[in-house]
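S.K.: quick one, fold the following:
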Amino acid sequence: MSRKTHEHQLAQRKAQRQAERQAERAKQRRMVAVTIASIIAVVAVIGGVVVLIAKNTGNDTAVGGSPDPSAPAAGAENKPVSIPTAIAPAPKRAKPLAAEVDCSYAKSAEPASKKVDAPANGKVKASGTSPVTLNTSVGELHFTLDSALAPCTVKSFLSLVGQKYFDGTSCHRLTVGDGLQVLQCGDPSGTGSGGPGYSFKDEVYPELKYGRGVLAMANSGPNTNGSQFFVVYGNAGLPPSYTAFGTVDKASLEAIDKVANAGVVPQGGPTDGKPATPVEIKTVTAAS
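M.R.: You can find the predicted model right below:
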């Protein structure tokens, strides 16, 4: 082999090794780029989940939370597509309660949003109805409380009415989505996390369903009832986890329909937030 030929072969091998090293470095760069892109994608997904969790977390619920005052004003997407006009049958227990039940009201960890005394513990009749009238900025709302459904809840609500707990408060939450159409009230702080400083157990049953005209308690989990309540003015695909304790009449529902059709100031979603038309509760009275 001539010297010239040998040098030519060495040069070819050197060039080949350089090409292989360049190819390897390019491959590594591609792998690093893919890894970084994957990490960014995972972080984005996790961030999205965190955002969703944050947007769907609340203290009281008809499921809770207070509207963000910096949220955009209500628009077409912040209003109900439709509201059913048929009033749902009044809730009724398949198996009636005993003539009397034992009620207990425990002090909660959170202080009361408005100073109030808890009802006395003890027996209460599980029968009879109690008319209640809310004088509000959108007209009178008429409730009929039913002790056969939830005697301990009715006792608490009437106690709060008697102590003027609801006077001078506002309904802080409205939902207008097809699956959940409720107006939520009963928090003097207006934040969605306030209560009377005590709680009591759920009075629910498996057959319980919610529909237009049902009055029920909001909660933040099992046995956390306080003062917040909601009126179902349309659809409500809810599990039987919220104590129903009465009904709302036709004229009152029509007044709430007008509020719903005006839309919401969104909080965490376009169909859930503060009513665009404020609902101020001036006074609440119960028939003696």
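S.K.: CA atoms for contacts and neighbours, from now on please.
M.R.: Fine.
S.K.: now Met31, what's its secondary structure?
M.R.: Following DSSP: H, G, I helix; E, B strand; the rest coil, the label given to Met31 is helix.
S.K.: to compare with the earlier structure, here is another sequence to fold:
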Amino acid sequence: MVATIGLTAGDIDVTMDRATAPCTVNSFVSLAEQGFYDDTVCHRLVDTGIFILQCGDPTATGTGGPGYTIPDEVTADTTYPAGTVAMANRGAKNTGGSQFFLVYADTDLPADYTVLGTMDQAGIDVVGSIASQGVDAVDQTSPIAEAKITSITLG
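M.R.: Sure thing, here's the model as predicted:
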């Protein structure tokens, strides 16, 4: 299944993998169908050490979610190369919810984050263009470039 994340900076097509992450994909699809992600801001950009844009928090604070958690669907050999779309968590196992991150350059992370799917080079380029403008100097977290999800469509 493909989900198109409509960002103000451009569309990102995510090919989701139900075979390796059925609970995660089903949760993401359900939230997208409900419009949960519509008009939400990608609140966190990391451009040193790891290379991610984090989205999916309706409060844009890093603490919001859907009101439930989903189990991790990871293996010891899970990796996060450029193009990976994975679920964020609250720093503990089985605490994913709605927040996810888009990896725009190869990133070395522990195998603690369920891979939801992958984006193609065009999607990597969209996220890379947001990242190239840097992180806000005041909060040192949010991207300088506008990174807002207008909608997610499924197809």
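S.K.: show me what contacts Gly179 of the first structure?
M.R.: Residues counted as contacts of Gly179 of the first structure (CA atoms under 8 Å, 6 or more residues apart in numbering) are 235-237.
S.K.: now the buried members of those.
M.R.: Of all the contacts of Gly179 of the first structure considered here, the ones buried according to neighbour count by 16 or more other CA atoms under 10 Å are 235-236.
S.K.: start and end of stretch 30-39 of the second structure, how far apart?
M.R.: End-to-end distance of stretch 30-39 of the second structure: 16 Å, with CA to CA, to the nearest Å as the criterion.
S.K.: residues in the first structure aligned with that stretch?
M.R.: Alignment of stretch 30-39 of the second structure against the first structure: residues 159-168, by TM-score structural alignment.
S.K.: again with stretch 64-81 of the second structure
M.R.: Going by TM-score structural alignment, stretch 64-81 of the second structure lines up with residues 194-211 of the first structure.
S.K.: wait, what's in contact with the alignment partner in the second structure of Ala236 of the first structure?
M.R.: Aligned counterpart of Ala236 of the first structure in the second structure: Thr107 (TM-score structural alignment). With CA under 8 Å, 6+ apart as the criterion, the residues that contact Thr107 of the second structure are 49-51, 80-82.
S.K.: what residues sit buried inside the match of stretch 64-81 of the second structure?
M.R.: 194-205, 208-211.
S.K.: and those residues, which of them are in helices?
M.R.: In this view, those have no member that belongs to helices under DSSP state H.
S.K.: farthest-apart pair in those, please.
M.R.: Among those, the pair separated by the greatest distance (CA to CA) is Gly197 and Gly211, at 29.3 Å.
S.K.: please name the residues that touch Val85 of the second structure.
M.R.: Val85 of the second structure neighbours (CA under 8 Å, 6+ apart): 14, 100-103, 115-119.
S.K.: quick one: it is in a helix?
M.R.: No - using three-state DSSP, the secondary structure at Val85 of the second structure is strand, not a helix.
S.K.: what lines up with Ile144 of the second structure in the first structure?
M.R.: Taking TM-score structural alignment as the criterion, the aligned counterpart of Ile144 of the second structure in the first structure is Ala276.
S.K.: nope, Thr118 of the second structure is what I meant
M.R.: Residue correspondence to the first structure (TM-score structural alignment): Thr118 of the second structure is matched to Thr247.
S.K.: its match sits in which helix or strand?
M.R.: Here Thr247 of the first structure, judged by DSSP states H and E, is contained in strand 244-248.
S.K.: mean per-residue distance, that strand to the second structure?
M.R.: For strand 244-248 of the first structure, the mean deviation from the second structure after alignment is 0.6 Å (mean CA distance after the TM-score superposition for the first structure).
S.K.: can you give me the strands in the second structure?
M.R.: Residue ranges of the strands in the second structure, as given by DSSP state E, are 2-7, 10-16, 40-41, 44-46, 52-55, 84-87, 100-103, 115-119, 148-154.
S.K.: so for Gln34 of the second structure, which of the ones you listed sits nearest?
M.R.: So among the strands of the second structure, strand 148-154 is nearest, using CA to CA, at 9.9 Å.
S.K.: and for Asp11 of the second structure, the neighbour number?
M.R.: The local packing of Asp11 of the second structure (other CA atoms under 10 Å) involves 19 other residues.
S.K.: residue in the first structure matching it?
M.R.: Per TM-score structural alignment, the equivalent position to Asp11 of the second structure in the first structure is Glu140.
S.K.: residue contacts, its match?
M.R.: For Glu140 of the first structure, the residues meeting the contact criterion (CA under 8 Å, 6+ apart) are 133-134, 252.
S.K.: what of Ser241 of the first structure?
M.R.: By CA under 8 Å, 6+ apart, the contact set of Ser241 of the first structure is 202, 204, 222.
S.K.: let me know the outermost residue of the second structure.
M.R.: Val138 (22.9 Å; CA atoms, centre = their mean).
S.K.: what sits against that residue?
M.R.: Residues near Val138 of the second structure by CA under 8 Å, 6+ apart: none.
S.K.: any idea how far it is from Phe36 of the second structure?
M.R.: For Val138 of the second structure, the distance to Phe36 of the second structure equals 28 Å [CA to CA].
S.K.: just Asp108 of the second structure next, same as before
M.R.: When CA to CA is applied, the distance between Asp108 of the second structure and Phe36 of the second structure equals 29 Å.
S.K.: which residue is the nearest non-sequential neighbour of the match of Ile144 of the second structure?
M.R.: Computed as CA to CA, 6 or more residues apart in numbering, the closest residue to Ala276 of the first structure that is not its neighbour in sequence is Val264, at 4.7 Å.
S.K.: can you give me the neighbour number for the one you found?
M.R.: 32.
S.K.: tell me who's in contact with the corresponding residue of the second structure for it.
M.R.: Under the alignment (TM-score structural alignment), Val264 of the first structure pairs with Val135 in the second structure. Residues counted as contacts of Val135 of the second structure (CA under 8 Å, 6+ apart) are 45-47, 141-144.
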